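> Predicted structure and sequence below. I'll ask about it afterward.
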Amino acid sequence: MAPRQLPPLPQYRRDAVTRRLCATTHLDESFARDVRREFTADRLKANGLPLGVNLVALVRHAEAAWRRLELRDRHLSFVLCGVAGALLGAVASLGQGSSAGVLGFLLLLVALFCCGAVLVCRAEHQARQAALEVYRGSRKSADLAPPVAAEVEDRLRELRRANVLPYDASFESTNPFVGSGRKIKEVVWESIDISRAADSPTGGKLTAKPFDAVDLHTYVAEEMADIVGLEGLRAQNRLYVNGLSALHLPDLLPDRLQRPAVRVPRQYVQSAVVQSGAGMRTYLSLEMVGEGGRIVVSMHLRARLLHPRLSWEVAAYVLPPLQHRFGTVGFLPLGGFEYWWSLLRFGMAHTWRGVWGAPGRAARRRGDQARYARELEKTRRSITKQHLAYDYGATDSLRNHCSDWGAMGHTERTDSRDTFLRLQQGVLIATERFLQDHNIDTGDFDRAQQVIATQTYNISGDITGNANIGSNGQINTYGQPGAAQGGN
């Protein structure tokens, strides 16, 4: 049957969230600092999962934005030195009664002020252009900023396919799946009897095929995408480790003075499926990124196989859309008089503060880095000399840190519900097929499935604002703009 021919509608860009985050690094200094501290700075804590964000592109743009800010403040510091010199010269000329000298130094002050205004406006113009290019342009976001250190980019690429995640011990009682968003379901499904062999079509009983939890996890991971019909569904067995237990797994923490690895040998992951370790359990993680990355639904499953009964441990989470402040770039003027007038107004409002505060901002950056390095070195000494029990677990993901549950609208709630129900039904179908393939009687499974099917969940929240359709029919943003962010 031929598909119905219908006109195409504008679609959200698949990497819309990444582009908005990259653009914000150019407009918000604090966000650029947070990204650099999280992913490029020397640290001991594990990083959270990307969850639909291209971390390589994000770090590249954060580094480019940071270098621009440092260069701007370096130049403005020179301007401030010139201003101080001109003021001293004017005072000296005034004391000597030289009106020509005073006039000359005053003209120099005006020239220096104009120079500072040019530097401030140029930096803001470059920041806005970089933000608009990554947000509205057609090139890949990672190609619009220079690369960072190769080892950093390699680690971030590996993080996308991480098969192990240490989590901070403080989250043990609430959400070991750190950074996954808000919990919408946590349950252990009705257990089923798997001790009886299925009936043979020719009479008698079939011979049951032996299996373990690893076989079941592998089968569900391989078949889920075809069963549920969700394009882009990611399924992976991942070992979740209590951060205080990370040091007991040498392949996870080969060096106690460095951050944990993001991948361990597959055998460790499989071993924790069959039997959990000390603060170590493997879950089959299903991750579905919604349209444009607006929401991320994740389901974490663990087969509990204790012969003769089988059950599933299920935990589901939803990541809501980004906070409104990450939509600021969508409301920047694109050009013409409005763009240049807003840039001029920005320069007039920020030039004096930019020039006067440049040395202080540079000093604060250096001070923050030095303080962070001292604290890290102190922690490392405590680990080596005092044998400190350090928690290497991640505390959050960047995607969750930037999200806002209040931005969940009707579409996001219904899409989340649909995705969750599809995943739930897909796991049930895959489990039934697996048991049938192994000649296990599914009569008890049918009874348990009716109980599971009656379980429901609810997502609540509001969202306001209209969509903003950019070039090539791509919808880039939604929601109301936050407070305007400058490039400083």
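The structure has been received and is ready for your questions. In this text, all values refer to a predicted model and were calculated from it rather than measured experimentally. Numbering: from 1, shown residues only.

> Could you use CA atoms for every contact and neighbour count after this?
Noted.

> Helix, strand, or coil at the most centrally placed residue in the chain?
What sits nearest the mean C-alpha location of the chain, by CA atoms, centre = their mean, is R399, with 3.0 Å. Of the three states, R399 takes helix under DSSP: H, G, I helix; E, B strand; the rest coil.

> Same question for E186.
Here E186 is recorded as strand under three-state DSSP.

> What residues of the host helix or strand of L112 count as buried?
Here L112 is covered by helix 99-136, with elements defined by DSSP states H and E. For helix 99-136, the buried set under the neighbour-count rule, 16 or more other CA atoms under 10 Å, comprises 101-102, 104-106, 108-109, 112-113, 115-117, 119-121, 123-125, 127-136.

> Following element in sequence after it, please.
Proceeding C-terminally, helix 99-136 gives way to helix 150-160 as the next helix or strand, assigned by DSSP H and E.

> And that next one, what does it pack against?
helix 55-95 (3 or more CA pairs under 8 Å, 6 or more residues apart in numbering; DSSP states H and E).

> A further structure is provided below for comparison with the first:
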Amino acid sequence: MISGRRAGTSGARRRDFRPLPCGKPDDRGCSAATLGELLRCRGTRSNCRSFELSRGALMRCPRCHYENPDGYAYCGGCGRKPSDITAARPEPETAERNVEATRYLCAAMHFDSALARIVVENVLEEPRRAVAQSPAVDLDAVCRHAVAARRRHTVRDIALAGLLIGFIVYTVVGPGLSLGLGVVFELFDAVLGGVVYLAVLGWGIVFAEGYLARWGATASSLRHKAFGSAGTPPVRGALARGQMPHVSRNADGNITIYQGYNPFLGHGWSVRGWSFAIDITKPGRADDPVDTFTVADLYQRLNKSITDLDVPGIRVYDRLFVNGADAHHDDRFVPDPEDCPVDSIDEATMTALMAHPEDHARPYLATEIIGWNGEFVWSAFIRLVISDTSLFVEVNYCVLPPLREIYHEIDDLLLRPALKPVLRLMWGSLRALPRLALRCIPNSLHYVLGPWRFRRKLRRQLDEIEQSFTFDHGAVISIREAASDLRRHKGQLSLGYQRHFQLLDEQMYTKTVEKRVIDTLGDYLAEHNIATAELRRRAEQIVNSNVSIGGDVNLVNSAIGGQSAVVSMAATHSGRKPTES
């Protein structure tokens, strides 16, 4: 919106202003009095650069790093108030713990070419879809590294494709130029010798790319204690640069617009859950009437109670979940059907949805606990519905397992390549050569035709919006989920815990938050003179249904939980495979 310039440090500090194009100069920065005025001015942002700050301090926005004048009312980059940005930022200690998860995920972009391609094509090339939240991860840094890795992988594929095409041309045309009876033998010799040369040169190309990924300049910035957002590679492509603000806004938003069946996209896989309904018309003291209450007050009480838990890395906030197809016809979530959906909703809309539930838009009180340097994320989603006679409580637990162990390779590499890692890379490059050779030509054509594919995708989506009844604006994938460690056993996927204590932490977080939720509900209902005997019975059923027994146990004529025990959600984890559109 407005631009500041640093001048020389000599002389007294002063501010010189020129009027903005709107004719309302303001000594605090932009003249826009409201956020709406600022958003309307964003279309002429380049014209507003006539405003100059020749002397005075510049304040960098902690969210988008845009330089604003001291005392600015709204950020010229992201349009947020300074107070809102500060409130949304994690505590410094928590942010420091989460750096490792971002660092490993950035390294994953360089080590896994398929993952980098999925991120670029399903996140940065989807301007009409939402971006899934990734807890404990800086999506801006991850996307920047994905673009850089994708560029290097493309150079490798083009080099292999050129080598393969040259070999084919030489094999077909070269021997045919010579005459005589030895054409067949010359062809055989050319193929046999060419295959050897082709394999050696191709091996060298694959090895060189892998060497740069592990010991190049970018790899040095991904090492422990050297990683930082300031060292992320720049985004060169115009398309990716245009999507980066969209990614950053969604990363800090309070709404999830998803595709498919599972609403908790980005928060991992559902491990269990429970729900019950209790009568709120029975008074606890027969002589006194029941005190009425609102669902907003109960949400607020739960928020404060869970936040007060002495658990490191805990965060409690409101979050709305909407299916991308349902959001298409709702201008609260998709103001322009031909554009991307909103990344946040205001507090008034969230409170209204809590008080008056809708089928397609479900607000939840989200609790996140981030541990293991950001690699393990446990989440609970609490939903309350109050009618004239009952209170319905729903709780879902989700877990983001650690990143795949192969992405931790960046920590095993020395600053200077040693013999053993180099030999291991040479062997790995040789094993990967046949697969890369088969895919190099299709991958190269895929990249070269990228601008045409993107325009075709936009036209196809626009036709779908104009001609069809609906369009799914939901996020295609979750970057964090796509890199998670999942184990396949007997045809089923399970969470890939890499330490036994991570499984124990999941149980500890579940039981700790579960107890606090039930205790808070009991205290709140008792304060409003509502009988809590039914709540206590339900709580016993929930606790009994979640009992974990380890070791060898023989039960004879025994039962756990009683005949009315709650049947909890099965702890199976259906893998959510990323799909390309």
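Yep, that arrived. Remember, it's a predicted structure, so these values are computed and weren't measured experimentally.

> How about the counterpart of the residue nearest to the centre of structure 1 in structure 2: what's its closest non-neighbour residue?
Here R399 of structure 1 is matched to R480 in structure 2, going by TM-score structural alignment. Spatial nearest neighbour of R480 of structure 2, excluding adjacent residues (CA to CA, 6 or more residues apart in numbering): S134 at 5.6 Å.

> tell me the contacts of the residue mapped onto the one you found from structure 1?
Taking TM-score structural alignment as the criterion, the aligned counterpart of S134 of structure 2 in structure 1 is P50. Contacts here follow CA atoms under 8 Å, 6 or more residues apart in numbering; on that basis P50 of structure 1 touches L159, R160, S397, L398, R399.

> Filter those by whether they're kept in structure 2.
When those are mapped onto structure 2 and checked using both residues aligned by TM-score structural alignment, their matches' CA atoms under 8 Å, the preserved contacts are R160, S397, L398, R399.

> Out of these, who's the most crowded?
R399 (25 neighbours; other CA atoms under 10 Å).

> wait, isn't that residue in contact with L58?
No - the pair formed by R399 of structure 1 and L58 falls short of the contact definition of CA atoms under 8 Å, at 11.5 Å.

> all strands for the stretch 401-550 of structure 2, in order.
Taking DSSP state E, counting those that start in this stretch as the test, the strands found in the stretch 401-550 of structure 2 are 486-489, 492-495.

> Tell me the buried residues in the last one?
Spelled out, that is strand 492-495 of structure 2. Within strand 492-495 of structure 2, the residues scored as buried using 16+ other CA under 10 Å are S494, L495.

> cool, the first one as well?
When burial is assessed from 16+ other CA under 10 Å, strand 486-489 of structure 2 yields the following buried residues: L486.

> Secondary structure element for the counterpart of Q270 of structure 1 in structure 2, which one?
Counting by TM-score structural alignment, Q270 of structure 1 lines up with T351 in structure 2. For T351 of structure 2, the enclosing helix or strand under DSSP H and E is helix 347-355.

> Summarise which helices and strands that helix is packed against.
The helices and strands touching helix 347-355 of structure 2, judged by 3+ CA pairs under 8 Å, 6+ apart, are helix 295-307, strand 361-371, strand 376-386.

> can you put the contacts of P50 of structure 1 in a markdown table and add distance to A349 of structure 1?
Conversion of those to a markdown table gives the following (distance: CA to CA, whole Å):
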| residue | distance to A349 of structure 1 |
| --- | --- |
| L159 | 42 |
| R160 | 42 |
| S397 | 36 |
| L398 | 32 |
| R399 | 33 |
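
> E534 of structure 2 - nearest residue in space that isn't next to it in sequence?
For E534 of structure 2, the spatially nearest residue (CA to CA, 6+ apart) is I278, at 6.6 Å.

> same deal with S311 of structure 1?
Take S311 of structure 1 and drop its neighbours on the chain: the residue closest to it by CA to CA, 6+ apart is S191, 4.3 Å away.

> which ones are touching that neighbour?
Taking CA under 8 Å, 6+ apart as the criterion, S191 of structure 1 is in contact with R309, L310, S311, W312, A448.

> Most neighbours among those residues, which one?
When neighbours are counted as other CA under 10 Å, the busiest of the contacts of S191 of structure 1 turns out to be W312, with 20 neighbours.
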